[in-house]
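> Okay, here's the prediction I keep looking at, along with the sequence it came from:
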Amino acid sequence: MRYIIFDIDGTLTDTTEVDDHCFTQALEETFGFRGFETDYGHYENTTDSGIIHQLFMERDQRTYTEAERERFIQNFLVLLKDAYAQRNDCMKEIPKAGKILHALCTQEGISVGLATGGWRESALFKLSCAGITTAACAAASFAQDARARRDIIGNTILQMNKLHKIDMPLSEIIYVGDGKWDYQATQQLGIQFIGIDNKKLEDLADIVKIGDYDELQLHLV
């Protein structure tokens, strides 16, 4: 058996632009933050929980409370829903993502998981808008589960190991993502990485990249 774990934004769903815009607006409206870095790849942890934690630490020398987190998530979700209502093509699937996800979930010898730096509620909403069904996935982890992406991925691996009652060798685990932070997390964990070919990964020449999901199966043999 092998584990294939997917990121969501930019990997399964074409939602990075609308997500960043609504996330920034939610930070401003929920917490009154202004003048912060909105290129979120520059944060120590490029996850929703990691970014908010860092901003709170820099401004108030504390992390956010659970109540503040929940207030932010609800505001963020309202903004995403409004954006989708105004223009539903802002939340599309990456071409063939739903098809490959379904195929892998039904393929013998493969178990599929999700691990995203986004909140559970926003991630599931974007997947639903993109028409991607994830019910057959073995496990999923979100920004609520950890601040560091490596720990979010690690949480999914632990869930999958518990489900299958095995301790999967790291060499048999693949993470599919679209950002440098995804690659760095796999390096920290010691698992394999397959990148979605885009500008964010153009500086990484010695990694496996796919430009079309039909190519993914070629790297699973």
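On my side now, so go ahead.
> Please make it C-alpha for all contacts and neighbour counts, starting now.
Noted.
> Same question for stretch 205-215: list its buried residues.
Lys209, Ile210, Tyr213 (16 or more other Cα atoms under 10 Å).
> And here is the other one:
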Amino acid sequence: MNNKQLALNNTLFVFDIDGTLTDSVSNYLISVTKSLLELGISDIDTDYDNYKHHTDSYALRYNYERNFDTNMPKGFLDRFETEIVRQMSTIGQTKEIKGAKSLITHFRNTNTPFCFATGALPKPSFLKLNQCEIWYHEDLLATSKTHESREGFVLKAIEKAKTFYNRQNFDRIISIGDGVWDFQTAQNLSLDFVGIGNRNRVQLKDKGAKHCFEDLMEFKKWLV
């Protein structure tokens, strides 16, 4: 992937949210854990990085089933989503990853296609993006509300972007994320990948990620 060769209007950028656009990983995991406890799930596996799927919907179902040895009741995911938002409101304002708002604004101004694919649930995602004043459209957002696996909601986001931008295909699709799981998902789906942040930078490089940037401001400078 050469930045000078990128035809941006024919490239789709798929953004992760937590740790990529919003500086929210630590506080969000606290909100998830407190929400599980509030819903009566006391024995929680908090080793979230080693989950089979790094998603809210999987975290809830996995911990519910390991606590109660039965299928999760219908509507429980909605309760979990509402409780996460309540817990988030007690923690404080979410801040953007440097350059996030500016990059999304630039993409909108230059008609560059983009979408959002997140392991979080919709309402918490809206709250984080709103707090950071990052523009989004619900028709460009796919979450773990519909797919437990990252591959599932990334593909969903791509399909939603095709509809939103009235495109049958894109010449190139680039996944932008901060986690090793984001890179692995991109590989599984044969997508290009850009790593953001220093938290997992060494691991991403070791796994084979070729393009990693400290923040989105640095990425934007490289891109344009």
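The structure has been received and is ready for your questions. As the structure is a computational prediction, the values presented were derived from the model and not from experiment.
> aligned partner of Ala100 of structure 2 in structure 1?
If you follow Ala100 of structure 2 across to structure 1 using TM-score structural alignment, you land on Ala97.
> Near that match, how many other residues are there?
As a burial measure, Ala97 of structure 1 scores 20 neighbours (other Cα atoms under 10 Å).
> Show me where structure 2 has its strands.
11-15, 22-23, 95-96, 114-117, 141-142, 172-177, 192-196, 212-213 (DSSP state E).
> Could you dump these into CSV and include distance to Glu83 of structure 2?
CSV is the format used below for the strands of structure 2 (distance: least, Cα to Cα, whole Å):
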stretch, distance to Glu83 of structure 2
strand 11-15, 25
strand 22-23, 20
strand 95-96, 21
strand 114-117, 21
strand 141-142, 20
strand 172-177, 26
strand 192-196, 29
strand 212-213, 34
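> Between those strands, which one is closest to Ile104 of structure 2.
strand 114-117 (8.3 Å; Cα to Cα).
> So what touches the closest one?
12-17, 107, 140-143, 153-154, 157-158, 161 (Cα atoms under 8 Å, 6 or more residues apart in numbering).
> Kindly recompute the last result at 7 Å.
By Cα atoms under 7 Å, 6 or more residues apart in numbering, the list of residues contacting strand 114-117 of structure 2 from outside reads 12-16, 140-143, 153-154, 157, 161.
> What range does that strand cover in structure 1?
By TM-score structural alignment, strand 114-117 of structure 2 lines up with residues 112-115 in structure 1.
> Also stretch 126-136 of structure 2?
By TM-score structural alignment, stretch 126-136 of structure 2 lines up with residues 124-134 in structure 1.
> Buried residues in that stretch, which are they?
Leu124, Phe125, Lys126, Leu127, Ser128, Cys129, Ala130, Ile132, Thr134.
> Any idea how many residues pack against the residue nearest to the match of Ala100 of structure 2 when sequence neighbours are not counted?
Leaving aside its sequence neighbours, Ala97 of structure 1 sits nearest to Leu12 (Cα to Cα, 6 or more residues apart in numbering; 5.4 Å). By other Cα under 10 Å, 28 other residues sit near Leu12 of structure 1.
> Just give me the match in structure 2 for Leu12 of structure 1.
So Leu12 of structure 1 corresponds to Leu21, using TM-score structural alignment.
> Now do the contacts for that match.
So Leu21 of structure 2 contacts Glu96, Ile97, Ala100 (Cα under 7 Å, 6+ apart).
> Just give me how far stretch 182-202 of structure 1 sits from the chain centre.
12 Å (Cα atoms, centre = their mean, to the nearest Å).
> Same check on stretch 75-84 of structure 1?
Counting by Cα atoms, centre = their mean, stretch 75-84 of structure 1 is centred 18 Å from the centre of its parent chain.
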